[in-house]
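Chemist: when you get a sec, could you give me coordinates for this:
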Amino acid sequence: MDDFIAARSQMALSLGFHIIFSCIGMIMPFFMAVSHYKWLKNGDPVYRNVTRAWSRGVAIFFATGAVSGTVLSFELGLLWPEFMKHAGPIFGMPFSLEGTAFFIEAIALGFYLYGWNRFNKWFHWWTGVVVGVSGLLSGILVVAANAWMNSPAGFDYVNGQYINIDPIAAMFNKAWFSQALHMILAALTATGFAVAGVHAFMILKRKNIRFHRKAFRIAAVFACVGAVLQPLSGDISAKNVGARQPEKLAAMEAHFKTEAKAGLIIGGIPDVKNETVRYAIKIPGALSFLAHGDFSTPVTGLDAFPKDSRPPVAITHYAFQTMVAIGMLMLLIAVFYFFTLWKRKKWLEKRWLLKLFALATPAGFLAVEAGWTVTEVGRQPWIIYGIMRTRDAVTPMPGIVYSFYIFTAVYFSLSIIVVFLLYRQVKMVGQLYDVS
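Modeler: Got it, this is the predicted structure:
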């Protein structure tokens, strides 16, 4: 492994670790706020207990996310100094605003955690809402910075110089809305299914059933709403990518040849050497329709780009197919759950329904990781699309391989610690809030 691959691998590891906590930090406080609101309105102590239990989980994820996010900010400067030298003044605004949102989130979380029986009950609830809103804004601002890398704006690039910088135009680039919308719904779906799955598992184990059933209902509704809306945002994102980064769309679909009535590929193994896809199911005209809203419009293939400017096809294609497959699975579960709420409420007590959610616990986060892989790998070989190649931005400092090994060990250890803390928290729920 050379230093360039090590630097990319370390960044990928850090992002892959941090994005899980970012998603939970964006969404989990809203679960907490809904449960808290229900307690304030109807006085049911079970909702108070759910709220307090979830607030402890939010604190754990906030602390871990803050640490991993800080590491990422240092890595940007240490691993990619040439990138930050030019990009920092252009897209620094969303990062600085994200820092402000983070500080507000931290203050509000402190008020919330230590405000029980000290503040006015509605003010206390409102601090929990602020935690969620500021966390959501923080996520949107970071995504806006990443979107700028995919759709550079807010400057003129003349003779290798970045001039006429406009930070507002950079932040509100052509990719920010579609990426932010897709990320928010992905976070909602992933967090919802993860939380619902954990509570479904505890119900199956006959632990504190009333507590976990109420918690499950809140998380499951959030998850299913996100899963139903996610394909719509996916369609918006795909069309946006097709217009701005046609080679990324081509890599996502392993679409090698520019052609009209382009077929949509499901599955398959890309053969990059022979520029074909083996063992795939192909739906004629469907890719043209999804990309352009017309079955006959040509879709640009990878053959329109020099080989050294094409994304890694296999990784991008497999990640995209994984994301879509998991998304469709969660959509089916969501539709079935809403049907159950509408027509078959007696099925809500069935063990097979709970098993379905328990098995889907990691599904959303697997889809998030796959989707992030599509976003980042699909942009290669560019770190700033069309402007700066990733290889030109990496640090000349030697020994990055050892840094990658150390960070891998650190993140692996952190993962074990977080899992242990969450397991301990779930066990404590049964002891502290046993109202079965």
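
Chemist: could you use CA atoms for every contact and neighbour count after this?
Modeler: Will do.

Chemist: what helix or strand is the residue positioned nearest the centre of the chain on?
Modeler: Central residue check for the chain by CA atoms, centre = their mean: the C-alpha nearest the mean position is that of Val368, 4.6 Å away. Using DSSP states H and E, Val368 sits within helix 363-377.

Chemist: next secondary structure after that helix?
Modeler: Tracing the chain past helix 363-377, the next element assigned as helix or strand by DSSP H and E is strand 382-384.

Chemist: who's in contact with that following strand?
Modeler: Surrounding strand 382-384, the residues in contact under the criterion CA atoms under 8 Å, 6 or more residues apart in numbering are 83, 148-152, 388-390, 393.

Chemist: wait, the residue nearest to the centre of the chain touches Ala190, no?
Modeler: Yes: because the distance of 7.4 Å satisfies CA atoms under 8 Å, Val368 is recorded as touching Ala190.

Chemist: can you give me the strands in the stretch 101-250 of the chain?
Modeler: Counting by DSSP state E, counting those that start in this stretch, the stretch 101-250 of the chain forms strands over residues 156-158, 161-163, given from the N-terminal end onward.

Chemist: other SSEs contacting the first one?
Modeler: In this case it means strand 156-158. Applying 3 or more CA pairs under 8 Å, 6 or more residues apart in numbering; DSSP states H and E, one finds that strand 156-158 contacts strand 161-163.

Chemist: to check against the first, give me the structure of this:
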Amino acid sequence: MSSRTEQGLFLVAHVLSDSGSGAPPGLLPAREQMAVSLGWHIVLACFGVAFPTMIFVMHRRGLVRQDPVALGLARRWSKVSAVLFAIGAVSGTVLSFEMGLLWPGLMGPFGDVLGFPFALEGLSFFIEAVFLGIYLYGWGRMPPRRHLLMLLPMAVAGVVGTYCVVSVNAWMNMPTGFRIVDGAVTDVDPWAVLFNSGALLSFAHMWVAAFMVVGFVVSAVYAAGMLRGRRDAHHRLGFLVPFVFATAAALAQPVIGHVLGIRLGETQPSKLAAFELATETEQPAPLRIGGVLVDGEARWYLEIPKWGSFIARGSFDKPVRGLDTFPAADRPPVNITHLAFQSMIGIGSLLALAVTVFWFLRWRGRDLLRNRWFLRFAVVAGPLAVMALESGWIATEVGRQPWTVWEVLRTEDAASGNPGLWWSFAGVCVVYAGMTIGAYVVLRSMARRWRAGEEDLPSPYGPEVATVDAQGPKNGPEKGPGKGPGKGSEKGSVT
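Modeler: Alright, predicted model coming up:
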């Protein structure tokens, strides 16, 4: 699975902005459907981007250190990754159809503009699928080092796919590489679209967010196991490796986000005004924490003088334009944009503080993995990271409204005019609910059997393992069929 998910997150501004009396009847169901499907699928996309790298680190540790626990974790994670990949492939296919079905006003005129990066993302997706299959069925069938290297194309494909799709999102916020002549899109430069001025920073922001989500979610699983008394080496290592990735991402993300946000004052000032809850131009502008807009007036917030200008514009003297300087029809939905933005910042800051405290105390000789309160927080940190991801996308894309392509194409002009899209929306909800239940059942079944000591879960197809001594004493822990890494020493463990 790649970052195909994010293809439509740029359209996640659903019911939160007013459709208007002249809006097509398909606008609201299109927004609802895209919001549900992409808000659900973006989490799977993060696993497609970040999980192969984590598996690579764990697998390499197992080979280099002759560590059966690490190899066992890598093998288990690969099977979890396969389940998530399969579900992501289904929902990714749904998204491919949704783009044209829900937003013909975008895909019709701008298909030539968006086709190239989407095509490259599709190729990345297939490359990732091919090498995931090779890696899964390579256990015990390939030389250990070569088997390990099968993870690298997966990781690279995740990076390339993420960049391609996020470059489309960046283009929608800062369109370039085409001209409109007599109402028709012409002179398309696909390379200018792919490498537009906002693509690199937007990619970095999303890529790091993927490692935050996967790192905190996976470590939360093992924190939950330790709360239940499973404090063996399996759980400690299963917690620490993804937590290291989450730590690096949580500390890097505020820096990337700040650099990305500084550009808004020049590129999307109305979005910045909504972020900062600036009803009128202020110089210097204060930082407002909390608050909502009621009858055009900001209320219930904590104000810190001058810091709004510094954080938003990189200077204590630069102004932040107010919402009153923009026509009412061109203003984004302020409250949801502001609250989503502040939720992202608040959760991200909390997670960055938590990882800093953890490693500082560890450096001072204190092991927080023995502290039940920290473990409880670690369990909660997984859902919090997901909430930060969703909040960030909502803030970014709802803040771009009422434009689908910034100052070129309005969202109401991009939407379908078919009122029957409500049936499509209902169908998508049913499909996604079924996939959610299916994923839960399968992953719980796998975890339960692993706790019972069943390492080699049967596959519905694939050849029998003829020999596994390639992962034997000199290269890994496996001795023969039915004796996977660490079997017998990991009873009572979770995924």
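
Chemist: and the residue nearest to the centre of the first structure, what pairs with it in the second structure?
Modeler: Following TM-score structural alignment, the counterpart assigned to Val368 of the first structure within the second structure is Leu389.

Chemist: what of Val225 of the first structure?
Modeler: When the structures are aligned by TM-score structural alignment, the residue of the second structure matched to Val225 of the first structure is Ala248.

Chemist: now that match: how far from Ala352 of the second structure?
Modeler: 9 Å (CA to CA, to the nearest Å).

Chemist: these two: who's more crowded?
Modeler: For Ala248 of the second structure versus Ala352, neighbours defined as other CA atoms under 10 Å are more numerous around Ala352 (20 against 16).

Chemist: count of residues packed around the nearest residue to the more buried one once chain neighbours are set aside?
Modeler: The spatially closest residue to Ala352 of the second structure, leaving aside those adjacent along the chain, is Ala250, at 5.1 Å (CA to CA, 6 or more residues apart in numbering). As a burial measure, Ala250 of the second structure scores 28 neighbours (other CA under 10 Å).

Chemist: what of Pro362 of the first structure?
Modeler: Applying other CA under 10 Å, we find 17 residues neighbouring Pro362 of the first structure.

Chemist: got it, and His205 of the second structure?
Modeler: The burial count assigned to His205 of the second structure is 22, neighbours taken as other CA under 10 Å.

Chemist: identify the residue of the first structure aligned to it.
Modeler: Matched across to the first structure, His205 of the second structure falls on His182, judged by TM-score structural alignment.

Chemist: in the second structure, what range does the helix of greatest length in the first structure match?
Modeler: Across the first structure, the helix with the greatest residue count (assigned by DSSP state H) is helix 3-42. Counting by TM-score structural alignment, helix 3-42 of the first structure pairs with residues 26-65 of the second structure.

Chemist: chain center to that stretch, what's the gap?
Modeler: In terms of CA atoms, centre = their mean, to the nearest Å, the centre of stretch 26-65 of the second structure is found 6 Å from the chain centre.

Chemist: with stretch 86-93 of the first structure instead?
Modeler: Its chain's C-alpha centre lies 23 Å from the corresponding centre of stretch 86-93 of the first structure when counted by CA atoms, centre = their mean.

Chemist: flag every buried residue along that stretch.
Modeler: Residues 87, 90-93 are the ones in stretch 86-93 of the first structure that count as buried (16 or more other CA atoms under 10 Å).

Chemist: identify the residues contacting it?
Modeler: With CA under 8 Å, 6+ apart, stretch 86-93 of the first structure has contacts from 145, 148, 154-155, 162, 165-168, 170-171.

Chemist: where do the helices sit along the stretch 251-400 of the first structure?
Modeler: Listed in chain order, the helices of the stretch 251-400 of the first structure (DSSP state H, counting those that start in this stretch) span residues 286-292, 313-343, 351-359, 363-377, 390-393, 400-432.

Chemist: next, count neighbours for Tyr114 of the first structure.
Modeler: Every residue meeting other CA under 10 Å relative to Tyr114 of the first structure is counted, giving 11.

Chemist: counterpart of it in the second structure?
Modeler: Counting by TM-score structural alignment, Tyr114 of the first structure lines up with Tyr137 in the second structure.

Chemist: about what we covered before: what comes up buried for the longest helix of the first structure?
Modeler: Residues 3-4, 6-12, 14-40 are the ones in helix 3-42 of the first structure that count as buried (16+ other CA under 10 Å).

Chemist: mean offset of it relative to the second structure (after superposition)
Modeler: Relative to the second structure, and after both are superposed, helix 3-42 of the first structure has an average distance of 0.8 Å to its aligned residues, where the measure is mean CA distance after the TM-score superposition for the first structure.

Chemist: rewinding a little: average offset of the helix holding Val368 of the first structure relative to the second structure?
Modeler: Overlaying the second structure shows helix 363-377 of the first structure at a mean distance of 0.9 Å from the equivalent residues (mean CA distance after the TM-score superposition for the first structure).

Chemist: what packs against that helix?
Modeler: For helix 363-377 of the first structure, the helices and strands in contact under the criterion 3+ CA pairs under 8 Å, 6+ apart are helix 3-42, helix 176-204, helix 313-343.

Chemist: by how much does the last one deviate from the second structure on average?
Modeler: Right, the one you point to is helix 313-343 of the first structure. Here helix 313-343 of the first structure is compared with the second structure after superposition; its mean distance to the aligned residues, by mean CA distance after the TM-score superposition for the first structure, is 1.0 Å.

Chemist: which part of the second structure lines up with that helix?
Modeler: Helix 313-343 of the first structure falls opposite residues 334-364 of the second structure when the two are matched by TM-score structural alignment.

Chemist: how about the nearest residue to Phe316 of the second structure, chain neighbours excluded?
Modeler: Phe310 (4.7 Å).

Chemist: map that neighbour across to the first structure for me.
Modeler: Using TM-score structural alignment, Phe310 of the second structure lines up with Phe289 in the first structure.

Chemist: that match against Phe295, yeah?
Modeler: Yes: contact status for Phe289 of the first structure versus Phe295: in contact at 4.5 Å, counting by CA under 8 Å.

Chemist: ok, Arg31 of the second structure touching Pro25?
Modeler: No: using CA under 8 Å, Arg31 of the second structure is not in contact with Pro25, being 11.2 Å away.
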